[in-house]
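K.L.:
need a structure here:
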Amino acid sequence: MSIEITDSLKAQIILSAVGAAGPGADDNTVSSQVSRIIGLMQDGSPAMAAFTYAEKRAENIVDTKKPFVGTVLYVDLEGYGSNGKNPSNRPIVFLQTEPSEHWRDGIEHFRLDRVDSHQGAQVKAQAAALTSLIGHRVAVTLRIEKGNGVNNRILAAYEDRGVDERFRDAQGGSTLNLLQGAAQINWTHDFKPNRAEIAPRLVRLNKSAQPVG
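P.N.:
Now for the predicted structure:
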């Protein structure tokens, strides 16, 4: 066992077990919760693995960027090549901000955590939420993580600031869907990395938008 079970910790575990068992629970139910909590503290348990994952991720964080605001235009699951082969398993989000030396047309992107990580369910929920915010202004905070010899911009937090006035409809919602948001982006080969190659869904979207017959 990776954690020493002291008398003080035993008391905390019992109190937690009582709370988890719920009002009126009998001793056997509380004991089952005690066993469950102790199991979570064992080496190799999903809970302990989550701590290990967090510690390794913290080792790779080299910086945290100040919050900035942009308009969400497109969300995808990153791939390399338009056929989506060799994906990174990270959702990728394209924002419209302001032109700069690095983002000369004002379109920049960042990634989320991996969908196959211990936070996979949360990451998928974040990606879905950001997709629903296409056409919205959002404030984002990014952390910079090193990996595979490069620094990656990974989402740490975001806040919805409402629909961008340019894309507001009569009811106050956004006029942009995923395909219309993508149409606001220059997908030519002039940018590195090649935007079209890290957005595999784009090809399928364009095909689905073409008239039949």
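
K.L.:
going by C-alpha atoms from here, please, whenever you check contacts or count neighbours.
P.N.:
Fine.

K.L.:
scan the protein for its longest strand.
P.N.:
Longest strand in the chain by number of residues (criterion: DSSP state E): strand 150-163.

K.L.:
quick check: buried residues in the following helix or strand past that one?
P.N.:
Once the chain leaves strand 150-163, the next helix or strand it forms, by DSSP states H and E, is helix 178-182. With burial defined by 16 or more other Cα atoms under 10 Å, the residues of helix 178-182 counted as buried are L178, L179, G181, A182.

K.L.:
which stretches in this structure count as helices?
P.N.:
7-21, 27-40, 46-60, 120-131, 178-182, 201-209 (DSSP state H).

K.L.:
got TSV for the ones you listed, with distance to R153 too?
P.N.:
Output for these, formatted as TSV (distance: least, Cα to Cα, whole Å):
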stretch	distance to R153
helix 7-21	38
helix 27-40	32
helix 46-60	12
helix 120-131	15
helix 178-182	20
helix 201-209	21
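
K.L.:
buried deepest among the ones you listed, which one?
P.N.:
helix 178-182 (a mean of 18; mean count of other Cα atoms under 10 Å).

K.L.:
L73 - nearest residue in space that isn't next to it in sequence?
P.N.:
What sits nearest to L73 in space, not counting adjacent residues and going by Cα to Cα, 6 or more residues apart in numbering, is G181, at 4.4 Å.

K.L.:
cool, A157 as well?
P.N.:
Nearest to A157 is T141, by Cα to Cα, 6+ apart, at 5.2 Å.

K.L.:
the one you found contacts A156, doesn't it?
P.N.:
Yes - using Cα atoms under 8 Å, T141 makes contact with A156 at a distance of 5.5 Å.

K.L.:
burial count for G147?
P.N.:
10 (other Cα atoms under 10 Å).

K.L.:
now for it: which residues touch it?
P.N.:
Applying Cα atoms under 8 Å, 6 or more residues apart in numbering to G147 gives the contacts N60.

K.L.:
touching, L179 and L205? I think so.
P.N.:
Yes - counting by Cα under 8 Å, L179 touches L205, with 6.5 Å between them.

K.L.:
hang on, the earlier thing: between helix 120-131 and the longest strand of the chain, find me the angle.
P.N.:
If you take axes from the mean of the first three to the mean of the last three Cα atoms, to 10 degrees, strand 150-163 sits at 50 degrees to helix 120-131.

K.L.:
how about this one, so we can line them up?
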Amino acid sequence: MPDKPALDQTFSPAERDAVYRVIFERRDMRHFAGGTVAPELMRRLLTAAHHAPSVGFMQPWRFLRVASPALRCKLHALVEQERLLTARALGEREEAFMRLKVEGVNDAAEVWVVALADGRERHVFGRRTLPQMDLASTACAIQNLWLAARAEGLGMGWVSLFDPMAVARLLGMPDGADPIALLCIGPVYDFYEEPMLQRQRWASRCALDEVLFEDAWDQPLG
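P.N.:
The predicted model follows:
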């Protein structure tokens, strides 16, 4: 018997355009306008994150809200410590780096720490040769949250300037739990027209064709 024809499950043009718009207008935000995020809205964003794909359906992500102002200040101190160390490691670009605003921990309405859960080693499906797929899966959850936040008119910034062990100790994480992101979320004055690091001429997006190969590494896509 002939195969059953596939149903057309394409989104409407307006729905499709909205998906591409949120992808292209998402920005890694550093400048926040304070304010608040309603609990029901924050839960919508976290629900979007929790519906990310995960290898072996392991769902390795954990989200910890930093509600205490004192705790937020301690997190900011850890970020500042790493910012200075990163600047020194950059050598001749140290001064240029120090002029960049790299986080909004003290300014954003919400700060959430994203961590890889302890006990991940029991998940073997899809990870026997690629154990880093727990990190890849959690990055998908963060991207889901990011896109949902942009669609809701909220900015989000991913801060990775910190010592994971220091953050884990500060937040009382169990052995094996690894923090990978501080997420600053909240109202912003405006979204950058282009990525901030590109606007500051720190780096620029490479051409798509530079990352597309076919059949062998560095063989251009035909």
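
K.L.:
and the TM-score between them?
P.N.:
Scored against TM-score structural alignment, normalised by the length of the first structure, the superposed chains reach a TM-score of 0.25; 97 aligned residues with a Cα RMSD of 6.0 Å.

K.L.:
which one among the buried residues of helix 178-182 of the first structure gets closest to A125 of the first structure?
P.N.:
L178 (16.5 Å; Cα to Cα).

K.L.:
count of neighbours near the closest residue to the closest one other than its chain neighbours?
P.N.:
Nearest non-adjacent residue to L178 of the first structure, counting by Cα to Cα, 6+ apart: Y74, 6.0 Å away. Under the neighbour criterion other Cα under 10 Å, Y74 of the first structure is assigned a count of 28.

K.L.:
for A70 of the second structure, same thing?
P.N.:
Applying other Cα under 10 Å, we find 10 residues neighbouring A70 of the second structure.

K.L.:
what strand or helix carries it?
P.N.:
Taking DSSP H and E as the criterion, A70 of the second structure maps to helix 69-89.

K.L.:
that helix - contacts with which helices or strands?
P.N.:
Counting contacts by 3 or more Cα pairs under 8 Å, 6 or more residues apart in numbering; DSSP states H and E, helix 69-89 of the second structure packs against helix 94-98, helix 164-170.

K.L.:
right, and the helix or strand after the last one?
P.N.:
Okay, so that is helix 164-170 of the second structure. Following helix 164-170 of the second structure toward the C-terminus (DSSP H and E): strand 178-186.

K.L.:
ok, now which ones touch the closest residue to K146 of the first structure other than its chain neighbours?
P.N.:
Nearest non-adjacent residue to K146 of the first structure, counting by Cα to Cα, 6+ apart: N60, 5.3 Å away. Going by Cα under 8 Å, 6+ apart, N60 of the first structure touches E145, K146, G147.

K.L.:
now the last one: how far from Q122 of the first structure?
P.N.:
Read that as G147 of the first structure. Per Cα to Cα, to the nearest Å, G147 of the first structure is found 21 Å from Q122 of the first structure.

K.L.:
close enough to count as contact, V167 of the second structure and L75?
P.N.:
Yes - using Cα under 8 Å, V167 of the second structure makes contact with L75 at a distance of 7.2 Å.

K.L.:
more crowded one of the two?
P.N.:
Neighbours were counted for V167 of the second structure and for L75 using other Cα under 10 Å; L75 has more, 23 against 20.

K.L.:
could you measure from that one over to M165 of the second structure?
P.N.:
Counting by Cα to Cα, the gap from L75 of the second structure to M165 of the second structure is 12 Å.

K.L.:
tell me who's in contact with the residue nearest to A47 of the first structure when sequence neighbours are not counted.
P.N.:
Leaving aside its sequence neighbours, A47 of the first structure sits nearest to L40 (Cα to Cα, 6+ apart; 5.6 Å). With contact taken as Cα under 8 Å, 6+ apart, L40 of the first structure is in contact with P46, A47, M48.

K.L.:
where along the second structure do the helices fall?
P.N.:
Here the second structure has its helices, by DSSP H, at 13-25, 39-50, 69-89, 94-98, 133-151, 164-170, 196-199.

K.L.:
now, of those, which is deepest in the fold?
P.N.:
helix 133-151 (a mean of 22).

K.L.:
what helices and strands are in contact with it?
P.N.:
Secondary-structure packing of helix 133-151 of the second structure (3+ Cα pairs under 8 Å, 6+ apart): helix 13-25, helix 39-50, strand 61-65, strand 110-116, strand 155-159.

K.L.:
now render these as TSV, adding distance to F97 of the second structure.
P.N.:
Formatted as TSV, those follow (distance: least, Cα to Cα, whole Å):
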stretch	distance to F97 of the second structure
helix 13-25	24
helix 39-50	31
strand 61-65	28
strand 110-116	23
strand 155-159	15
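
K.L.:
which of the ones you listed sits closest to F213 of the second structure?
P.N.:
Of all these, helix 13-25 comes closest under Cα to Cα, at 23.0 Å.

K.L.:
and the angle from that closest one to helix 133-151?
P.N.:
Angle, helix 13-25 of the second structure to helix 133-151, by the same axes, to 10 degrees: 110 degrees.

K.L.:
re earlier: buried stuff in the longest strand of the first structure?
P.N.:
N152, R153, I154, L155, A156, Y158, G162, V163.
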